[in-house]
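Participant: pasted the sequence and its predicted model underneath.
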Amino acid sequence: MTSAGDRLFGRFDAVGAWRRLADASVNYSRDEVRRPAWNFDVHRIALPAEPPGPPTPTGSWTHARRMVRDYEFSPPEIVRALYDPTAPLLGRDMLLEARFNAIHFYCGVRVTEVVDETRDGTDHVWGWAYETLDGHLERGKVTYEVVKHGRTGAVEFLATSYSQGAPALGPVTSLGWRLFGRRTQLRFYRRCGQRIRASVEAALRGEPVPPRPARRVGDLVCAPSDAKAHRLDALAIQRISPA
């Protein structure tokens, strides 16, 4: 019998694609990253504030940290992720499903940095970053952080990135990326901010967040936990390599 988790990716062998990421490499060199060929983005979203000082155990920062840790902030209508929750966060491979209407692209990323530090003596920061792997639609790095400003009590979600479309996309994919890629990328960041703020506000009201356990595909977890299978997913055009 096919499980609900298996149906999340239609007929695509997502587990097999995830396993193959172990042999993939980051698809760019940091020496290449410079303007104007690359996009540099900083997206901030204010979360409910806390009293000044360190993060509180049941406060906004703690709830947001959990959402970032588990990739629960990602909007499932745009990007879903498949990963092994038992693997260490640093070095973790994630298979992302980027959904462009009836076309679903499967791209790999690897967590290459974990942030857990105090800045300016009072600001508590936790987060992580992933970089794109061979076959990804893009090249670049995204860092997601939750920041508690100790002096003021302000809390924010911060996404910083540099990126460009992968050069060898193929003619059809290149055209689609030029028309929709950048716009979808910015919409993704905007929706991430909206989702994490709504989730933190719900958690502070005492609601269960997320409301249900994440779906599983074999031993792997699909994030976010509210990702659902749709009847038309089986008819989507599914691409594991943009070329």
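Facilitator: That came in fine, so what should we check first?
Participant: please count neighbours and contacts with C-alpha atoms only from this point.
Facilitator: OK.
Participant: for the chain, just list every one of the helices.
Facilitator: For the chain, the helices defined by DSSP state H cover 4-7, 14-20, 60-69, 171-176, 182-204.
Participant: just give me how far the second one sits from the chain centre.
Facilitator: Its chain's average C-alpha position is 18 Å from that of helix 14-20, according to C-alpha atoms, centre = their mean, to the nearest Å.
Participant: by contact count, what packs against it?
Facilitator: Where contact means 3 or more C-alpha pairs under 8 Å, 6 or more residues apart in numbering; DSSP states H and E, helix 14-20 is packed against strand 79-83, strand 93-100.
Participant: now residue 195: closest residue in space that isn't a chain neighbour?
Facilitator: residue 73 (5.7 Å; C-alpha to C-alpha, 6 or more residues apart in numbering).
Participant: so how many other residues sit close to the one you found?
Facilitator: Neighbour count of residue 73, defined by other C-alpha atoms under 10 Å: 24.
Participant: what angle separates the longest strand seen in the chain from strand 93-100?
Facilitator: If you go by DSSP state E, the chain has its longest strand at strand 103-119. Angle, strand 103-119 to strand 93-100, by axes from the mean of the first three to the mean of the last three C-alpha atoms, to 10 degrees: 130 degrees.
Participant: what's the angle from strand 103-119 to strand 79-83?
Facilitator: Going by the same axes, to 10 degrees, strand 103-119 makes 70 degrees with strand 79-83.
Participant: next one: strand 103-119 to chain centre, how far?
Facilitator: Offset of strand 103-119 from its chain centre (C-alpha atoms, centre = their mean): 7 Å.
Participant: before we move on, the earlier item: and the helices and strands packed on helix 14-20: which comes nearest residue 42?
Facilitator: Using C-alpha to C-alpha as the measure, strand 79-83 is the one of the helices and strands packed on helix 14-20 that comes nearest residue 42, at 18.9 Å.
Participant: just the residues contacting the closest one, thanks.
Facilitator: Applying C-alpha atoms under 8 Å, 6 or more residues apart in numbering, the contact partners of strand 79-83 are 14, 18, 71, 74, 92-99, 188, 220-224, 227.
Participant: take this one as well and set it beside the first:
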Amino acid sequence: MRRPSLADAVAALHDLPVNYDEAAAPPAVTAGWHIDRRVLELGREAPGEPEPGGLLETAGALVNNYEFSDPSILRAAFRYPGDLMGRDMLLEARFLVLRFLLGVRITTEHDEVRDGSRGPERVIGWSYQTLRGHLEQGRLAYELAKELETGRVEFRIVAYSRQAPIRNPVLRLGFRLFGRRTQLKFYRLALARLRGLVHAPPAPPRPGPDGLVRAPSGVEPGRFETFTLRFAHPGR
């Protein structure tokens, strides 16, 4: 019998629902949820709408391609090219020798002018929600904001999350002990990684023979497919 491939696992995400009730989540309900907001100034460009090829546009492409993720913690696979809105992404969470496949879906794309604390700002980016089988429940937004009057550009991570029900008692205990710590470390490293990448962005992503991009750049087929898929199947 053929062992499921990574492409099979990504395709299987299409039929999975979000794994929590949005009516019982922030902002309506905040008890029991982690509410996070991390912000980093990336630099400045000329005031006004984003410059073609400028800082905001460069950072936006990096965020859309999931280049900011630290591969020692989290890797991603998704079909490319394709629409950003509705994109299913298979995340491989890595902790010591453990690997977990987690499904998420981009459910909101951001491109609007908002009233910020320092005046109007152009905000771009996207948000994903966790799917059935994920170890967490919640929504995470990656936003880039440019202050139109000053040209200042920020990268923002805005999220709410909580642990999903986990049947395995050992896994449940391990996630309780290390999950939150790893999550906060991921935020910190993602901010720093993007700040470095905007000065030397990698080449645009190139899908493999299976039509998938593995992100961030430099992640090659290997344990992602052969080791993890044996033990972790999103949606179960």
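Facilitator: Ah, there it is. In this text the structure is predicted, and so the values were computed from the model without any measurement.
Participant: about what we covered before: mind putting the helices of structure 1 in JSON lines, distance to residue 241 of structure 1 included?
Facilitator: Formatted as JSON lines, these follow (distance: least, C-alpha to C-alpha, whole Å):
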{"stretch": "helix 4-7", "distance to residue 241 of structure 1": "21"}
{"stretch": "helix 14-20", "distance to residue 241 of structure 1": "10"}
{"stretch": "helix 60-69", "distance to residue 241 of structure 1": "27"}
{"stretch": "helix 171-176", "distance to residue 241 of structure 1": "10"}
{"stretch": "helix 182-204", "distance to residue 241 of structure 1": "18"}
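Participant: can you say which of those helices is packed in most?
Facilitator: Of all those, helix 60-69 has the most neighbours on average by mean count of other C-alpha atoms under 10 Å, namely a mean of 21.
Participant: so where is that helix in structure 2?
Facilitator: Mapping helix 60-69 of structure 1 onto structure 2 (TM-score structural alignment) gives residues 55-64.
Participant: quick one: the matching stretch to structure 1 mean distance?
Facilitator: With both structures laid over each other, stretch 55-64 of structure 2 and its partner residues in structure 1 are 0.8 Å apart on average (mean C-alpha distance after the TM-score superposition for structure 1).
Participant: what comes into contact with that stretch?
Facilitator: The set of residues external to stretch 55-64 of structure 2 that reach it, using C-alpha under 8 Å, 6+ apart, is 43-45, 50-51, 68, 84, 124-126, 142, 144-146, 153, 194, 197-198, 201.
Participant: could you tell me which of these are located in strands?
Facilitator: Using DSSP E, the members of the contacts of stretch 55-64 of structure 2 that fall within strands are 43-44, 124-126, 142, 144-146, 153.
Participant: state the distance from the aligned residue in structure 1 for residue 44 of structure 2 to residue 156 of structure 1.
Facilitator: Aligned counterpart of residue 44 of structure 2 in structure 1: residue 49 (TM-score structural alignment). With the distance defined as C-alpha to C-alpha, to the nearest Å, residue 49 of structure 1 ends up 8 Å from residue 156 of structure 1.
Participant: in terms of neighbours, single out the busier of the two.
Facilitator: A direct count of neighbours by other C-alpha under 10 Å for residue 49 of structure 1 and residue 156 places residue 156 higher, at 23 against 16.
Participant: counterpart of the more buried one in structure 2?
Facilitator: In structure 2, the residue matched to residue 156 of structure 1 (TM-score structural alignment) is residue 154.
Participant: tell me the contacts of its match?
Facilitator: 39-43, 144-146.
Participant: swap the cut-off to 7 Å and go again
Facilitator: Residue 154 of structure 2 makes contacts with 39-42, 144-146, as judged by C-alpha atoms under 7 Å, 6 or more residues apart in numbering.
Participant: buried among those? Need that as a selection in PyMOL.
Facilitator: Restricted to buried positions by 16 or more other C-alpha atoms under 10 Å, the PyMOL selection for those reads:
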select buried, resi 40+42+144+145+146
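Participant: could I get the contacts of residue 154 of structure 2 as a markdown table with distance to residue 179 of structure 2?
Facilitator: Converted to a markdown table, those look like this (distance: C-alpha to C-alpha, whole Å):
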| residue | distance to residue 179 of structure 2 |
| --- | --- |
| 39 | 21 |
| 40 | 23 |
| 41 | 27 |
| 42 | 28 |
| 144 | 26 |
| 145 | 29 |
| 146 | 32 |
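Participant: returning to what we had before: pick out the most distant pair among the ones in strands among the contacts of stretch 55-64 of structure 2.
Facilitator: Farthest-apart pair in those is 44 and 126; separation 21.2 Å (C-alpha to C-alpha).
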